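Student: quick one, what's the 3D model for this:
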Amino acid sequence: HILISIPPKMAVSSAVGFIKGKSAIYIARNFLGKRRNFVGESFWARGFYVSTVGLDEASVREYIKHQEKEDQRIDQLQLF
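Tutor: Here you go, the predicted structure:
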């Protein structure tokens, strides 16, 4: 989950493509030991989900803030 603000003139797909592209290169370089040649490889899924946030931005921020803890709790319940 990520909450970002983009200018109205920027396409959402451009912003998401930039974030996914740069983060995939960063992860490949720093965690997979690759320096070049990322052609033909994919790290992120092809699609994405986008929603707008208005008056309930604070609740969305709170949800994102606690999401990792909730995922860990659910994973613990599924062990048994």
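Student: please count neighbours and contacts with C-alpha atoms only from this point.
Tutor: Fine.
Student: could you find the closest non-adjacent residue to Val53?
Tutor: Excluding the flanking residues, the one nearest Val53 by CA to CA, 6 or more residues apart in numbering is Val60, at 7.8 Å.
Student: and for the one you found, the neighbour number?
Tutor: 15 (other CA atoms under 10 Å).
Student: how much space between it and Ser42?
Tutor: From Val60 across to Ser42, the span is 29 Å (CA to CA, to the nearest Å).
Student: again, but for Tyr26
Tutor: From Tyr26 to Ser42 the distance is 13 Å (CA to CA).
Student: another sequence for comparison is provided below:
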Amino acid sequence: MLEGKSTPDHVHMCLIIPLKYSIAFTIGLLKGKSAVRIHRYMHRKRQLSAKSFCSRRYCVSTLGLNEETIRVYIRQQEESEKQQLELDFE
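Tutor: I've put the predicted structure just below:
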């Protein structure tokens, strides 16, 4: 993982995936492992609910010369979302 940022409802990541692994395999592995860890954590805290942890959807974009632009976007995502929420409430 080159860059990453999480919010309460989603995660942005900039990854390098070796060509021998498909994008679908890699995303499935990441989402599966994270769902198991979240479930274990919530079970220990006695905060289990019937909700699922991961959406079946995801968005993928390949990078070329724009890698730094994407990495800056990921870093600034939280601030951007806060500004959007402020605009929505006005």
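Student: now the TM-score, please.
Tutor: Overlay of the two chains. TM-score (TM-score structural alignment, normalised by the length of structure 1): 0.82; 74 aligned residues with a CA RMSD of 1.7 Å.
Student: rewinding a little: between Tyr26 and Ser42 of structure 1, which one's more packed in?
Tutor: Comparing Tyr26 of structure 1 with Ser42 by other CA under 10 Å, the one with more neighbours is Tyr26, at 14 against 10.
Student: now the terminal residues of stretch 17-25 of structure 2, how far apart.
Tutor: 10 Å.
Student: what range in structure 1 matches that stretch?
Tutor: Using TM-score structural alignment, stretch 17-25 of structure 2 corresponds to residues 6-14 of structure 1.
Student: from Ser22 of structure 2, how far out is Gly32 of structure 2?
Tutor: For Gly32 of structure 2 relative to Ser22 of structure 2 (CA to CA), the value is 15 Å.
Student: same deal with Met42 of structure 2?
Tutor: Taking CA to CA, one finds Met42 of structure 2 at 30 Å from Ser22 of structure 2.
Student: got it, and Lys5 of structure 2?
Tutor: 22 Å.
Student: looking at these two, which one has more neighbours?
Tutor: Lys5 (15 against 11).
Student: residues in contact with the spatially most central residue of structure 2?
Tutor: Centroid-nearest residue in structure 2, with CA atoms, centre = their mean: Val11, separated by 1.9 Å. Val11 of structure 2 makes contact with 4-5, according to CA atoms under 8 Å, 6 or more residues apart in numbering.
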